[in-house]
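Novice: sequence and predicted structure are below.
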Amino acid sequence: LGDTAFFYHSNIGKAVVGIVKVVREAYPDPTADAGPWVCVDMQAVRSLPRPVTLAEIKADPALADMALVRLSRLSVGPVGDAEWRYILALAKRAAPAQADRTRSR
């Protein structure tokens, strides 16, 4: 409760777009058909100055070990303190000219 997280658009326009915080602890997901699915309630904290795209994240060697880069089909994953600060710094810079191209891994 109270943890902060990045809000990530995982479908169209794959990008980190904001910061949210957990406002309710895990509880059974009411939309799940079956299984041990849980969810948490989040509250928007703020938008980033600009989206940081998945392509940018994948292309940056400083983020090569980030779970979002290493694991496909990731919906929830850890973000280290250094990764957190780095992505926030990227969001304050101008977008790279070719940020929409994803480097294959």
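Specialist: In hand now; what should we look at?
Novice: only C-alpha atoms for contact and neighbour calcs from this point on.
Specialist: Fine.
Novice: now do the buried residues in the top helix by length along the chain.
Specialist: Of all the segments of type helix in the chain, defined by DSSP state H, the longest one is helix 81-92. The neighbour-count check on helix 81-92 (16 or more other CA atoms under 10 Å) flags Glu83, Ile87, Leu88, Leu90, Ala91 as buried.
Novice: list the contacts of the closest residue to the fourth one other than its chain neighbours.
Specialist: Closest residue to Leu90 in three dimensions, ignoring its sequence neighbours and counting by CA to CA, 6 or more residues apart in numbering: Val52, at 6.8 Å. For Val52, the contact set (CA atoms under 8 Å, 6 or more residues apart in numbering) comprises Ala15, Val16, Val17, Ile87, Leu90, Ala91, Ala95.
Novice: and the comparison structure, right after this:
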Amino acid sequence: MRYWLVKSEPDVFSLDDLKSLKKSPWDGVRNYQARNFMRDEMGVGDAVLFYHSRERPPAVVGLAEVVSEPYPDPTQFDPGSPYFDPKATESKPRWWLVDLGYVRHFARKVSLEQIKATEALQEMMLVKRARLSVMPVEQAHAELILTMAGEAP
């Protein structure tokens, strides 16, 4: 099992939305590095820290898990979608996704400020390359964040 962090704007798609749906495709990702993480490295059963980026303060708010193998993002083929990609074809998809399943909300959110203030988390991709919407998290970092959230790792 690996650990990941996904970022979402809660007014677009929140952890509450995922909870109500039980599972959802993580679609619309249009960054090649984030796509490669989903397509090449994410696996069923991987744990996902769910981060609200436009919340005040921005924070890790809960836990999800990867519940599907990677597959082509159908929004790339839909001309009515804001994520449509005219260069993508069914035979040569450009964008991939995984489905995420809801696990739980944290009793205590872990803010970006707390993460940045924690010496042991300075090497996290969230601190170094905060723009990515999907990123790997080292096990030790994930376990520390879970502890900060009042969760047993």
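Specialist: Yep, it's here. What you see is a predicted model; the values in this text were computed from it and never measured.
Novice: circling back to that earlier point, keep only the contacts of Val52 of the first structure that stay in contact in the second structure.
Specialist: For these, the aligned pairs still in contact in the second structure (both residues aligned by TM-score structural alignment, their matches' CA atoms under 8 Å) are Ala15, Val16, Val17, Ile87, Leu90, Ala91.
Novice: all strands for the first structure, in order.
Specialist: 4-9, 15-28, 38-53 (DSSP state E).
Novice: just name the most buried of the ones you listed.
Specialist: Each of those was scored by mean neighbour count; the highest is strand 4-9, a mean of 18, by mean count of other CA atoms under 10 Å.
Novice: matching residues in the second structure for it?
Specialist: Using TM-score structural alignment, the residues of the second structure aligned to strand 4-9 of the first structure are 47-52.
Novice: quick one: average offset of that stretch versus the first structure, please.
Specialist: With mean CA distance after the TM-score superposition for the first structure, stretch 47-52 of the second structure departs from the first structure by a mean of 0.9 Å once superposed.
Novice: the aligned partner of Val127 of the second structure in the first structure: how many residues sit nearby?
Specialist: When the first structure is aligned by TM-score structural alignment, the residue opposite Val127 of the second structure is Val69. Applying other CA atoms under 10 Å, we find 17 other residues in the vicinity of Val69 of the first structure.
Novice: what number of residues lie near the residue lying closest to Val69 of the first structure once chain neighbours are set aside?
Specialist: Distance criterion CA to CA, 6+ apart; nearest residue to Val69 of the first structure, sequence neighbours excluded, is Lys58 at 5.8 Å. Neighbourhood size, Lys58 of the first structure [other CA under 10 Å]: 22.
Novice: still on that earlier bit, which other helices and strands contact the longest helix of the first structure?
Specialist: Judged by 3 or more CA pairs under 8 Å, 6 or more residues apart in numbering; DSSP states H and E, helix 81-92 of the first structure is in contact with strand 38-53.
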